[in-house]
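S.K.: task: produce atomic coordinates for the following.
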Amino acid sequence: MATLTLERPTTPRPLNRPRRRGRTLAGRIALYVTLAIAAAAIMLPFVWMVISSLKTNNQVFSIPIQWIPDPVVWENYLDIWTKSDMATWLRNTLILSVTVTCLQVLTGSFAAYGFAKTRFPGRDVLFLAYIGTIAVPWQAYMIPQFILMSRLGLNNTLWAIIALQAFSAFGVFLMKQYYESIPDELCEAARIDGLTEYGIWRRIVFPLSGPAIATLVLLTFVNTWNDYLGPLIYLRSPEIWTIQIGLKSFVSQYNAEYALIMTGSVISVLPIALIFLLGQRYFVQGIATAGLKG
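M.R.: Take a look at the predicted model:
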């Protein structure tokens, strides 16, 4: 007769939690130290540029490096405005950056809504063809664009840069990826209530895409502000030069004024740094959620 034997339950071995916690803490400390060293290495050139803008010309490239300027030459930030046309350069760059950014947000978000929330024949093929233009380098169609702008009479005007950069395939891609994370049920309910596609985009989809808009604003503003080749080709008159072209001419004219060159570089970088500091939270959130789908 078979007998039923009951096995004694085995108690699980206790985990060595203190050791694991110690390893986790050590790993975090090593990660933070590595990130701090990397951040210091990245910020070192910027810090050196700011310090050099407060030195005399002889102290900028002195060996060993003098990290604390003595004396502190605050006059450099006054002389740069009298020796250069910095106000005009900043004004032109600001006009271009703000205008191009607003147009790219408007056109990119509206086109992205069409690709993400509406259905029409050939939608996916058209989107792939449009996004494929990102892989084409600008140098490949730079000459045809220049001929086109010349025939339109836009050369040597700010309108040439605005017309060429008002549309962005990357902006459409970024906004479309974010729009796909918004539930389609919201758009369907709005259509039932009688809203047009423009009304759905303006009242529902666009207000919900704050992080993606902030990301696109930041990237577009930085790229337009730092653009050198485009203004170099199309802007020939000194009164419409941007900050990058103006600084290049200033370096050529005052090639021995090292402190003033550093001062001008600090002024050109400062708006970008401020915008990034103000919008970094939305920028990280927009990048993190752009690839999610509902």
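S.K.: rest of the way, CA atoms for contacts and neighbours
M.R.: Noted.
S.K.: in the stretch 151-294 of the chain, what residue spans correspond to helices?
M.R.: Listed in chain order, the helices found in the stretch 151-294 of the chain under DSSP state H, counting those that start in this stretch are 158-165, 169-179, 184-192, 197-200, 210-226, 229-234, 243-253, 258-289.
S.K.: these into CSV, with extra columns for mean neighbour count and distance to Ile37?
M.R.: As requested, the helices of the stretch 151-294 of the chain are exported to CSV (neighbours: other Cα atoms under 10 Å; distance: least, Cα to Cα, whole Å):
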stretch, mean neighbour count, distance to Ile37
helix 158-165, 18, 37
helix 169-179, 24, 31
helix 184-192, 13, 45
helix 197-200, 16, 47
helix 210-226, 22, 25
helix 229-234, 16, 34
helix 243-253, 18, 30
helix 258-289, 17, 20
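S.K.: any idea which of those helices gets closest to Gln59?
M.R.: Nearest to Gln59 among the helices of the stretch 151-294 of the chain is helix 258-289 (8.6 Å), distances taken as Cα to Cα.
S.K.: which helix is the longest one in the protein?
M.R.: If you go by DSSP state H, the chain has its longest helix at helix 17-52.
S.K.: pull out the buried residues from the helix or strand following it.
M.R.: As assigned by DSSP states H and E, the chain's next helix or strand after helix 17-52 is helix 57-60. The neighbour-count check on helix 57-60 (16 or more other Cα atoms under 10 Å) flags 57, 59-60 as buried.
S.K.: the structure of the following sequence is requested for comparison with the preceding one:
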Amino acid sequence: MPSGLVALLDDVAGITKLAAASLDDVGAAAGKAGTKAVGVVVDDTAVTPRYVVGLAPERELPIIAKIALGSLRNKLLILLPAALILSAFAPWAITPLLMLGGAFLCFEGAEKVLEAFGAAGHEEVEETPMEAAHLEASKVSGAIRTDLILSAEIMAIALADVADSPLLTQGVVLVIVGVGITIAVYGVVGLIVKMDDIGLHLARRRAASAQLIGRWLVRGMPVLMQVLSVVGTAAMIWVGGGILVHGLEVLGVHEPAGTIHHAQEAVAHASGPLGGFLGWLVTATASGIFGLIVGGLIAFALHQIHKLRH
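M.R.: Below you'll find the model as predicted:
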């Protein structure tokens, strides 16, 4: 009997170690996949605060919460099953779909760059007055629709990074990435939209240090939004271009990936201790330039089609 109990305990210990190792693998894969989606995450964080502009301050956090819940539904109830079905029955389609998403990111980024230089961008829809409840519902539904596109890209990037793992591991990683990124994005968004309120509250305090911090927060809010917009646009173009470069290489088209790799290695070898960072910077810059060119061509083509139709 004792020997049987010892054997059982050994088996339990072995299973526990195996489970712990599996969790470590899943955690590492989720972290790596989430890191690769950083460009889309930054853009998501930059885009979302605009959906509470013009609404009552006391409704800002409830609206962000509604959008976050909709984002979770998008990721877990729509995109997760679709991703697992795709991985199980049509894994060959992952790279082309990922490239379509990358091209969309490049297009969106190029549109924002063109708009910054005064070119015509997305058509502006004339807003008509509506009651507060209807306006809130309209903004929430619009934000959730936009989130579906960004979430699809995040999940596709994560799926491509664990495509060779067992289906169960893929599912767990996608759940971790989806939930983790949603909490991170909308937690930061909540802080951003309430930053001016926090600043006003501190500015009314008696302590001089609190007043200084409060005024800094209020004045810094527009600057932060502008920086987020620029960083989000740059991240979209860089990530989209990188996806296209890698996708072309996977499909057998070795340029521009080959040239970028050679440039990255040359800079890395010539830069000593800074080689890793400067090599990455070369890759990111080259991917961004390629993404901007592709996005600009797509934007130009769509604008010409729009002119012909009208």
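S.K.: how close are the two chains, by TM-score?
M.R.: Overlay of the two chains. TM-score (TM-score structural alignment, normalised by the length of the first structure): 0.28; 146 aligned residues with a Cα RMSD of 6.5 Å.
S.K.: one step back: which secondary structure elements does the longest helix of the first structure sit against?
M.R.: helix 258-289 (3 or more Cα pairs under 8 Å, 6 or more residues apart in numbering; DSSP states H and E).
S.K.: and the helix it packs on, what does it pack onto?
M.R.: In terms of contacts (3+ Cα pairs under 8 Å, 6+ apart), helix 258-289 of the first structure is packed against helix 17-52, helix 57-60, helix 76-83, helix 210-226, helix 243-253.
S.K.: tell me what angle that helix forms with helix 76-83.
M.R.: Interaxial angle, helix 258-289 of the first structure versus helix 76-83 (axes from the mean of the first three to the mean of the last three Cα atoms, to 10 degrees): 100 degrees.
S.K.: now do helix 258-289 of the first structure and helix 169-179, the angle between them.
M.R.: Using the same axes, to 10 degrees, helix 258-289 of the first structure lies at 40 degrees relative to helix 169-179.
S.K.: report how many residues lie close to Thr259 of the second structure.
M.R.: Per other Cα atoms under 10 Å, the neighbour tally for Thr259 of the second structure reads 12.
S.K.: distance between the helix or strand hosting it and the chain's centre?
M.R.: Taking DSSP H and E as the criterion, Thr259 of the second structure maps to helix 257-270. Relative to its chain's centre, helix 257-270 of the second structure lies at 27 Å (Cα atoms, centre = their mean, to the nearest Å).
S.K.: and for that helix, what's in contact with it?
M.R.: 245-246, 248-249, 274-280, 282-283, 286 (Cα atoms under 8 Å, 6 or more residues apart in numbering).
S.K.: for the helix ranked longest in the second structure, packing partners?
M.R.: Ranked by residue count under DSSP H, the longest helix found in the second structure is helix 208-250. If you count contacts as 3+ Cα pairs under 8 Å, 6+ apart, helix 208-250 of the second structure packs onto helix 38-47, helix 94-116, helix 167-203, helix 257-270, helix 275-309.
S.K.: now do the buried residues in the longest one.
M.R.: Of the residues in helix 167-203 of the second structure, those scored as buried under the neighbour-count criterion (16+ other Cα under 10 Å) are 169-179, 181-183, 185-187, 189-190, 192-200, 202-203.
S.K.: and if you look at the fourth one?
M.R.: By 16+ other Cα under 10 Å, the buried positions in helix 257-270 of the second structure come out as 257, 260-261, 264-265, 267-268.
S.K.: got the angle for it vs helix 275-309?
M.R.: Angle between the axes of helix 257-270 of the second structure and helix 275-309 is 150 degrees (criterion: the same axes, to 10 degrees).
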